[in-house]
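K.L.:
Here is a sequence together with a model predicted from it:
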Amino acid sequence: MVWKVCCIYGTGIVSIVLLITGIALVLTQVFQNALYSRIKQEIILKNGTEAFEAWENPPPPIYMQFYFFNLTNPLEVLKGENPAVEEMGPYTYREYRPMENVRFSENGTEVTSINPKTYVFVPEMSKGTEDDLIRTANIPAMTVMEKFKTHAIISKLISDYMRSSGEGLFVTRSVREMLWGYVDGLLFALRTFLPDLDPNFGLLYKKNGTSDGEYVVLSGEKNYKDFARIVEWDGKRSLDWWSTNTSNMINGTNAAYFHPLITNNETLYIFISDICRSLYAQFEKDVTVRGVPGFRFVIPKDVFANATENPANAGFCVPPGNCLGSGLLDVRVCKQGAPIIMSSPHFYQADKKYIDDIHGMHPNAEEHETVLDINPLTGILLRATNRIQTNVLVEKIDTFSSQTQNVKTLVLPVMYLNESMLIDEASASRVRSVVNQGNVVINIPFIIIALGILLGIVFMLLMCKNHRPEASASERQPLLQPS
């Protein structure tokens, strides 16, 4: 009898101990802190870590898709009508971007490398071939006209040459030429006076198999939030194109890597050299990619809003006060004076004026928004779509009246790209394993509490059974006695 009572009360004591222990572990977050500490130690750029191997040679395939806007009414545009364009593409390329010339600082806190990108055409994922012809803005000619429009004699000589050679405001070239380059007749002719001038032009000229500059990033060894954060690009700790120190800051990563333990209330910063500035992304919603939980971050409208809507963007107006409408970024200062304007595809999130100016614009979030789906525990990118559009500023130039005629001042879309990646199944499986193990570790205190509650229920049942009154001898007698 004594042992029975001891077992009952022992069950109660164990239940209380388990409950106290579990609650204490929840409040102190011992297991969660242990898990996070281990993740912080493993996700750093250091030889031998999985994080470094994935950073050096990204396993998921990356694809670059180009969509061109073919101008269908060039003569009418010169007379002052709005342009009409038809979208052509995608022209899809497989992108290879390994890190090369990797060097560690002596204390291991900084990593220097270059990131050459190579593009290989993928016909089966394309709608058309590289030989497709595109009629679009003559960007070399527009750049030359803009540069010399205030020089009366030079502009007349250039205008006469353009007239005699058939050069105009628009040009027809193949997809291959528009992307990777061709010898431009006007630029070639100008070499007579400017021998150092490169006569070649292409939207991605000299960008296939080459790097955009040397990067210095933090390894994350001192602070996990500094993982892969860029501190220097192309020898610069800050940019020098824009008019404020804030606008010239190089912030964040290159959008391919992020620090672990991301929360849904933080802002992620990204530096993109192609548009000459840093951006930021904010949390939108929870997602699941290949069975892996993730946070979706998107580029908010404020990033490209004009200075009236977002005063922090005043520094991107160069010269100061020279601001375009919302949704556009004038990058002439970093594109050798070419009248290049960047935006989201189809002027998504831009002022309605730019959409209405061009027949054929159909902006929507699903097709034209930049999206980053990130696993918050590891910081691993699960899915991404980087979408950006290249436009040109078209305007009438009096000294080049033969070429510009009565054209309206407007922003003409030329091409937009969609750089996308989706985590491969092998990588997703590894991330799922880490996430599942993490969930088990984090939930250990709750498992202990559940066991405590279960034993508490068993204890109460045993107590009730043990204290049930026993029947007397008379009560145990049968109701009916045999006769």
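P.N.:
Yep, it's here.
K.L.:
For the rest of this, base every contact and every neighbour count on C-alpha atoms.
P.N.:
OK.
K.L.:
check contacts around L328.
P.N.:
304-305, 341-344, 350 (CA atoms under 8 Å, 6 or more residues apart in numbering).
K.L.:
Widest-spaced pair of those residues?
P.N.:
A305 and I341 (13.9 Å; CA to CA).
K.L.:
Mind telling me what element K353 is part of?
P.N.:
According to DSSP states H and E, K353 maps onto helix 352-357.
K.L.:
Now the element after that helix, going C-ward?
P.N.:
helix 365-368.
K.L.:
buried set for that following helix?
P.N.:
Buried residues in helix 365-368, counted by 16 or more other CA atoms under 10 Å: H368.
K.L.:
cool, and stretch 110-122?
P.N.:
110-119, 121.
K.L.:
What are the contacting residues of that stretch?
P.N.:
45, 64, 91-105, 207-219.
K.L.:
show me the contacts for the nearest residue to R290 once chain neighbours are set aside.
P.N.:
Distances taken as CA to CA, 6 or more residues apart in numbering place A428 nearest to R290, at 6.5 Å, with adjacent residues excluded. Residues near A428 by CA under 8 Å, 6+ apart: 290-292, 382.
K.L.:
shouldn't D424 be in contact with P60?
P.N.:
Yes: with contact defined as CA atoms under 8 Å, D424 counts as touching P60 (5.2 Å).
K.L.:
These two: who's more crowded?
P.N.:
P60 (18 against 14; other CA atoms under 10 Å).
K.L.:
how much space is there between the more buried one and L261?
P.N.:
According to CA to CA, to the nearest Å, P60 and L261 sit 21 Å apart.
K.L.:
Check I8 too.
P.N.:
For I8, the distance to L261 - CA to CA - is 44 Å.
K.L.:
ditto for V85
P.N.:
45 Å.
K.L.:
In terms of neighbours, single out the busier of the two.
P.N.:
Higher neighbour count among V85 and L261: V85, with 22 against 16, using other CA under 10 Å.
K.L.:
And that one, which helix or strand is it part of?
P.N.:
V85 belongs to strand 85-96, assigned by DSSP H and E.
K.L.:
cool, N406 as well?
P.N.:
Short version: N406 belongs to no helix or strand, going by DSSP H and E.
K.L.:
before we go on, here's another structure to hold up against the first:
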Amino acid sequence: MIGAMNSWTKLLVVGGLILTGVSLLWPVVLSSLMYKELKLSPGTKSFQHWEKTPVPMYIDIYFHNWTNPKSIETDKPEFNQMGPYRFYEKRTKVNLTWNANGTVSYRQTRHWFFDAENSNGTMKDTVTTVNFVPLVIAHMARFRNSRDQRTLSWAFTGLNLDLEVVKTVEELLFDGYHDKLLNILRFIPGLTKMKITDRFGWFYKRNGSAAVDGVFNMDTGANDLSQVGKIRSWNYQNKTGYFRDQCGDVAGSSGEVFPPWLTKNDRIGLFSGDLCRTINLDYSEDATVHGIRGLKFSGGTNLVDSGIVDEETTCFRNGEQTPLGLSNLTECRYGAPIFLSYPHFYLADSSIQNHVGGMNPNKQQHSFDLVVEPTFGVPLDVKGRFQVNIMMQPFKDILMLRNIPKRYYMPILWFDQRASLTDPLADEIGFMITLYHVCNTIALILLVVGVLSGAAGFTMACKQINRTLTNKIPPYRTYSLEPRRVPPSVVKPKNTLPPSVHSTNGKRAVIPKSNCTNPI
């Protein structure tokens, strides 16, 4: 067959087969190249970006300043917002251990540096806020007998404690402030599981610490690239121990690395050790960052629901059901009545939004959003926002809290964690995406050209083979199907015998036998 084809035909057939084969194998080759770069291992791009985050990260902190603490018995609490106080954040992974099962164990350090130029205020600004320490102690003692609660009341009164404190921003955040009640906690056994420190501050002794966030174990994608970046355990456990059923699972990403080939149907999970839970984000819309197309995933009511809207969130309920808009973190915070919400009680029930004054929920300013490039799973823009609240309620045996008219969820401060691409990094990612799509386009073109070339070559080959066979077969002879006519001269009369065999009297004459065995 091959011998019957000319050179051009052979070229079309062989070339078509080669181009088709290359185009079909190209996705395998491209996936292999992506696997080498996207899996976490020393020397890869993903590892470099994960170990020391190259994207500038900022955290804007806003305080809710309590403006009418002295009229709590008659008026609802009113607040005004202070800030932002911006801090540059630097994250580094330390104490890395590469495991044989395709995971890496690590701790992380976080350093915060005050950015005065981009802040609306200074670290010396004073804030009137809830007196956190006595409220926490009172809540922890709520199941103690009346005698113990009255003892606490005498201590509060003897120390001239009020419902509010006035402290500077630096005291409330990193420096901490001294509270004599912290010493009392040392002498009340079993009241709390938390480690008692000499000062209280929201970030006290956290700046630069590798111990605070705990030990993480994360999938490197070595066995399955679709699992890269997923947290497998926290503090050597795959359950947090603070929520029931699937709500207590250690799951989701650390936030720096995501699997490639994301779609709009995917749900992104972010695991937070500070919150002892996974934050689930769902696709909301397409977005473009630095000219790069991405998918925006946003937080919904599932973060602040305990079975009211979504039955699956029932397992986040610790004790009594909280109103929509609040997530109970009391167990996670060692018994302190801390409740998580979106800033200004965004997405909360109207009863929560209106039970204190000064709240102005706004989707653009208070939603939790993450934009991810879907092909490589690169985070393009992060706006992680949540608010810390403390529950304040009346206790009849504690004088300081006796006359509070009802339960309040007092807003303390809220965070806006931001990270966005720099221009050089955006150019690098844009080049990778363009190269990926160009390679796929070339592979598609090769496939089309290969199929067309192969089809044309096979068509020409068939024609040439048919022509060759036609030239080698001799001409056909035609035969008539009509009976052949015999000339009259060769037709013998029926029953004609030689004269010697006829009898004169009508009887057959006997023919004498011949001595010859063969009459011829």
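P.N.:
Okay, I see it. As the structure is a prediction and not an experimental result, all values here were calculated from the model.
K.L.:
before we move on, back to that, which of the contacts of A428 of the first structure fall within strands?
P.N.:
292, 382 (DSSP state E).
K.L.:
Buried ones among the contacts of A428 of the first structure?
P.N.:
Burial by neighbour count, judged by 16+ other CA under 10 Å, picks out 292, 382 from those.
K.L.:
List just the nearest of the contacts of A428 of the first structure to V318 of the first structure.
P.N.:
L382 (36.5 Å).
K.L.:
Identify the residues contacting the closest one.
P.N.:
289, 294, 372-375, 421-423, 428.
K.L.:
ok, now L179 of the first structure?
P.N.:
202-205.
K.L.:
So among those residues, which aligned pairs are also touching in the second structure?
P.N.:
Checking the contacts of L179 of the first structure against the second structure (both residues aligned by TM-score structural alignment, their matches' CA atoms under 8 Å), the contacts still present are 202-205.
K.L.:
Can you name the residues that contact E419 of the first structure?
P.N.:
62-65, 384-387.
K.L.:
one more time with 6 Å, if that's ok
P.N.:
Residues in contact with E419 of the first structure (CA atoms under 6 Å, 6 or more residues apart in numbering) are 63-64, 385-386.
K.L.:
Same check on I380 of the first structure?
P.N.:
I380 of the first structure touches I374, counting by CA under 6 Å, 6+ apart.
K.L.:
What segments of the stretch 301-450 of the second structure are helices?
P.N.:
350-353, 363-366, 399-402, 423-472 (DSSP state H, counting those that start in this stretch).
K.L.:
How about the stretch 151-300 of the second structure?
P.N.:
So, for the stretch 151-300 of the second structure - with DSSP H, counting those that start in this stretch - the helices run 169-170, 181-185.
K.L.:
In the first structure, what range does the first one match?
P.N.:
Helix 169-170 of the second structure falls opposite residues 175-176 of the first structure when the two are matched by TM-score structural alignment.
K.L.:
Comparing that stretch with the second structure, how large is the average distance?
P.N.:
Compared with the second structure after the fit, stretch 175-176 of the first structure shows a mean deviation of 1.1 Å (mean CA distance after the TM-score superposition for the first structure).
K.L.:
Please say which position in the first structure L421 of the second structure maps to.
P.N.:
Aligned partner of L421 of the second structure by TM-score structural alignment: I423.
K.L.:
Leaving out the residues flanking it, which one is nearest to I447 of the first structure?
P.N.:
That would be G22: by CA to CA, 6+ apart, it lies 7.9 Å from I447 of the first structure.
K.L.:
Next SSE downstream of the helix or strand harbouring the one you found?
P.N.:
In the assignment (DSSP H and E), G22 of the first structure maps to helix 2-28. On the C-terminal side of helix 2-28 of the first structure, the closest following helix or strand by DSSP H and E is helix 30-42.
K.L.:
Packing partners of that following helix?
P.N.:
Counting contacts by 3 or more CA pairs under 6 Å, 6 or more residues apart in numbering; DSSP states H and E, helix 30-42 of the first structure packs against no other helix or strand.
K.L.:
Average offset of it relative to the second structure?
P.N.:
Comparison of helix 30-42 of the first structure with the second structure after fitting gives an average deviation of 3.0 Å (mean CA distance after the TM-score superposition for the first structure).
K.L.:
Show me what secondary structure element comes after that helix.
P.N.:
helix 50-56.
K.L.:
What is the neighbour count of the counterpart of L33 of the second structure in the first structure?
P.N.:
Using TM-score structural alignment, the equivalent of L33 of the second structure in the first structure is R38. For R38 of the first structure, the neighbour count with other CA under 10 Å is 11.
K.L.:
Tell me the spacing between R38 of the first structure and N223 of the first structure.
P.N.:
13 Å.
K.L.:
if we can go back for a sec, quick check: the strand holding V85 of the first structure aligns to which part of the second structure?
P.N.:
Using TM-score structural alignment, strand 85-96 of the first structure pairs with 79-90 in the second structure.
K.L.:
How about stretch 154-166 of the first structure?
P.N.:
Stretch 154-166 of the first structure covers residues 148-160 of the second structure once aligned (TM-score structural alignment).
K.L.:
So what's the gap between that stretch and the chain middle?
P.N.:
50 Å (CA atoms, centre = their mean, to the nearest Å).
K.L.:
hmm, back to that, if we only consider the contacts of L179 of the first structure, which is nearest to L410 of the first structure?
P.N.:
L203 (20.1 Å).
K.L.:
Next one: that closest one from G181 of the first structure, what distance?
P.N.:
If you go by CA to CA, the gap between L203 of the first structure and G181 of the first structure works out to 7 Å.
K.L.:
which one of the two has more residues nearby?
P.N.:
Between L203 of the first structure and G181, counting by other CA under 10 Å, G181 is the more crowded of the two (20 against 15).
K.L.:
and the nearest residue to that one once chain neighbours are set aside, how many residues sit next to it?
P.N.:
The spatially closest residue to G181 of the first structure, leaving aside those adjacent along the chain, is G202, at 3.8 Å (CA to CA, 6+ apart). The local packing of G202 of the first structure (other CA under 10 Å) involves 19 other residues.
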